[in-house]
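> this one's sequence-less:
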């Protein structure tokens, strides 16, 4: 009996040792401070070489902000690599890396104007072939130094992650002007025939925020870049594309100033719950004519006169109509389809599209927009509902 117990005990010990040896261990575990987490990637083109920038954060300091804001400046580390191709530039970045570089946490990609004049689609395709980079980052263009952009300190000593560069959606919800675009939406745009890619332009503003009396650099969306069929179509200042905001279906809040005689009488807060673009082929030559329909509601934020709400609505409708027509005609003058009218022609009249060499021979005309139907409904004036 004793012999049997010994055999059984020995057998159990052998099983235990076998299971212990085969257990998965954390042999390759690394602490968070022992890895280089890249949060933003920038691409430039200088002296016939691609230049790649990486923005990395010190996560040991970022983690301290969970309970309270840091009183110290949060350091930002910027890497730089260059090469004859984009992949060669990334590999050059590895040559002086002090820690393993992790690309999985990128939330922003910035292309300089010089790089956008190369083959942006090919560069993006090369980037996404690396398995760690996802389709979720926000994409921007810039005319500023990417190195300076990545090194810009955030307000209130917050982490750079809490900035427009990495989280533009919240700011857009508060002031809907130039819609942010993700890498996924960028590729969807490329796949749609006749569509014009509009990339937000990001820069550093030095005269809006101050730390005590010292000017503080802050991110700002100052315009957009246009791309058609992988071809760079130029940069547009924010003040020159006011009509584009009304064509977006995601407008939550945008301000409109009513000034009938170059004197402000009211400030309105508007959103666009419904919008529709209709294309009809008119005449023997089947000339495309466009009708834009907008249903807009909002509120009176500030009234400087006793003007009736209905009068404000009529003036707002006229202002919006003028902004759309001016932006469209400015684009036509420069040969750019800012409203992606060609895409609407493809969707609504595909036979016409095919007859014109898949849209290649369709020419934009200043009078292509036949009618802009705008209906503005002001529902309240702040805390009070309007009485009709």
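Here it is on my side, so go on. Note that the structure is predicted; figures quoted are calculated from it, not measured.

> C-alpha from now on. contacts and neighbour counts both.
Noted.

> buried stuff in stretch 16-33?
Residues of stretch 16-33 include none that count as buried (16 or more other CA atoms under 10 Å).

> identify the residues contacting the closest residue to residue 36 other than its chain neighbours.
Ranked by CA to CA, 6 or more residues apart in numbering and with sequence neighbours excluded, the top spatial neighbour of residue 36 is residue 101, at 4.7 Å. Listed by CA atoms under 8 Å, 6 or more residues apart in numbering, the contact partners of residue 101 are 35, 36, 37, 38, 94.

> what do you get for residue 76?
55, 56, 57, 58, 150, 151.

> could the residues you listed go into TSV alongside secondary structure, distance to residue 331 and neighbour count?
Below are the contacts of residue 76 laid out as TSV (DSSP: H, G, I helix; E, B strand; the rest coil; distance: CA to CA, whole Å; neighbours: other CA atoms under 10 Å):
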residue	secondary structure	distance to residue 331	neighbour count
55	strand	35	24
56	strand	38	25
57	strand	40	20
58	coil	44	17
150	helix	31	23
151	helix	34	15
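
> for those residues, which one is nearest residue 319?
For the contacts of residue 76, the closest approach to residue 319 (CA to CA) belongs to residue 150, at 37.8 Å.

> who's in contact with the closest residue to that closest one other than its chain neighbours?
Setting aside the residues directly before and after it, residue 150 is nearest to residue 55 in space (CA to CA, 6+ apart), at 5.9 Å. Under the criterion of CA under 8 Å, 6+ apart, the contact list for residue 55 reads 38, 39, 40, 41, 76, 77, 78, 79, 150, 151.

> just the buried members of those residues?
Among the contacts of residue 55, the ones that count as buried by 16+ other CA under 10 Å are 38, 39, 40, 41, 78, 79, 150.

> tell me the one among the residues you listed nearest to residue 296.
residue 40 (36.4 Å).

> got another one to weigh against that:
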């Protein structure tokens, strides 16, 4: 009899506190906002009905995405998160949060390290979600779907896939953000997301909003966050060794000379202290594939490969310097040159860390060495490139 009762107890002990999946509400994304009038945080929580992901996407509409967004408020981040428990008639599970989106209002209210303090205390939220910033409605962004009505196959949940195809602003996770923020002299480049109104159209001529990614919000210490576009930060990609593919259009006198794809640029930065002032020399190696010449013979068709290389090197150099000067004018060290100096020569840095200051002259030399590895089909190469260069 004792053996039977013991076996029964063992059988019951393994599942007495289990729950069915349909009894749990899974939170997949969070938006963090701040209401200055009420002096409280607003948290938007996105939850998805995963049963929608297992069925055919054919014919799905925006209302079929199976997602909802709830709002909760609190004087602190932690209080706002705790207030969600009264808004759901099911158990909430926070371990599947894969996206965090911060509003500009929240970022301007206090440093992001203080905002994230509450998230770290809320133990169910991990440190691996993708992080973004925005100046638009968090509620609308968290409800955006792709063209097939799927809410999880968007750039919010898969930013690295888009980045590999078209590299401008590198996606980062929460733990990368906090690591970079804590490093001496390093700036945080927080990717920005937004909404393109009525950009997509279906075969019924119905239009819907689409997600956009353009630029980044630059964060450093207690200073005011600044928002810049992709065009303004064009030089940033050439000093990021994670860049795999990035487009570049060469223009001259307002006309397109050639379209290229830059492949895996590599950079080296050297610092030198002269009379108590730091100077930086940047060397960039780029490999490119030539995608197209314009058909007009007076434009790209008349250019030699050597001329295109010279124009490409000149344009990349200009983008790097323009982005640096833009950051300088907004009190932002876009390329984290202070961090580079600290890492490469910590003794000199410690001697002048109180007087360290970047000026227009600090970025002394920018050297670009470009190579065109692919020119397209053989006929294209033969027809457009002079015979002397073909050899």
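Cool, the structure landed. Note that this is a predicted model, so its numbers are computed, not measured.

> any chance of the contacts of residue 76 of the first structure in JSON lines, with distance to residue 121 of the first structure too?
As requested, the contacts of residue 76 of the first structure are exported to JSON lines (distance: CA to CA, whole Å):
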{"residue": "55", "distance to residue 121 of the first structure": "22"}
{"residue": "56", "distance to residue 121 of the first structure": "25"}
{"residue": "57", "distance to residue 121 of the first structure": "28"}
{"residue": "58", "distance to residue 121 of the first structure": "32"}
{"residue": "150", "distance to residue 121 of the first structure": "23"}
{"residue": "151", "distance to residue 121 of the first structure": "27"}
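
> mapping those residues onto the second structure, which are still in contact?
Retained in the second structure (both residues aligned by TM-score structural alignment, their matches' CA atoms under 8 Å) from the contacts of residue 76 of the first structure: 55, 56, 57, 58, 151.

> how about residue 291 of the second structure, what's its match in the first structure?
In the first structure, the residue matched to residue 291 of the second structure (TM-score structural alignment) is residue 301.

> and that match, that's in a strand?
Yes. Using DSSP: H, G, I helix; E, B strand; the rest coil, the assignment for residue 301 of the first structure is a strand.

> if we can go back for a sec, which of the contacts of residue 101 of the first structure are conserved in the second structure?
These retained in the second structure, by both residues aligned by TM-score structural alignment, their matches' CA under 8 Å: 35, 36, 37, 38, 94.

> aligned to the third one, what sits in the second structure?
What that stands for is residue 37 of the first structure. Alignment note (TM-score structural alignment): residue 37 of the first structure maps to residue 26 of the second structure.

> where does that match land in three-state SS?
At residue 26 of the second structure the chain is in strand, as set by three-state DSSP.

> same check on residue 191 of the second structure?
Three-state call for residue 191 of the second structure (three-state DSSP): strand.

> try residue 364 of the first structure
With three-state DSSP as the basis, the three-state label of residue 364 of the first structure is coil.

> wouldn't it be in contact with residue 332 here?
Yes. Counting by CA atoms under 8 Å, residue 364 of the first structure touches residue 332, with 6.1 Å between them.

> so what sits against both of these two?
Residues touching both residue 364 of the first structure and residue 332 (CA under 8 Å, 6+ apart): there are none.

> okay, and the lengthiest helix in the second structure goes to which residues in the first structure?
The helix spanning the most residues in the second structure, taking DSSP state H as the definition, is helix 305-329. Using TM-score structural alignment, helix 305-329 of the second structure lines up with residues 309-333 of the first structure.

> same thing with stretch 237-253 of the second structure?
Aligning stretch 237-253 of the second structure against the first structure (TM-score structural alignment) gives residues 245-261.

> can you map out the helices along the stretch 201-350 of the second structure?
Counting by DSSP state H, counting those that start in this stretch, the stretch 201-350 of the second structure has helices at residues 305-329, 337-344, 346-352.

> whoops, I mixed them up, the stretch 51-200 of the second structure
So, for the stretch 51-200 of the second structure - with DSSP H, counting those that start in this stretch - the helices run 77-82, 104-109, 112-121, 138-142, 159-165, 174-182.

> and for the equivalent of residue 194 of the second structure over in the first structure, the neighbour number?
Residue 194 of the second structure maps onto residue 203 of the first structure when the alignment is built from TM-score structural alignment. Per other CA atoms under 10 Å, the neighbour tally for residue 203 of the first structure reads 22.

> need the counterpart of residue 139 of the first structure in the second structure.
In the second structure, the residue matched to residue 139 of the first structure (TM-score structural alignment) is residue 131.

> separation between that match and residue 28 of the second structure?
Per CA to CA, to the nearest Å, residue 131 of the second structure is found 13 Å from residue 28 of the second structure.

> same thing with residue 239 of the second structure?
33 Å.

> try residue 48 of the second structure
Distance, residue 48 of the second structure to residue 28 of the second structure, by CA to CA: 7 Å.

> what do we get in the first structure for residue 359 of the second structure?
By TM-score structural alignment, residue 359 of the second structure lines up with residue 365 in the first structure.

> ok, and the closest non-adjacent residue to that match?
residue 332 (6.6 Å).

> got the contact list for that neighbour?
Residue 332 of the first structure makes contact with 364, 365, 366, according to CA under 8 Å, 6+ apart.
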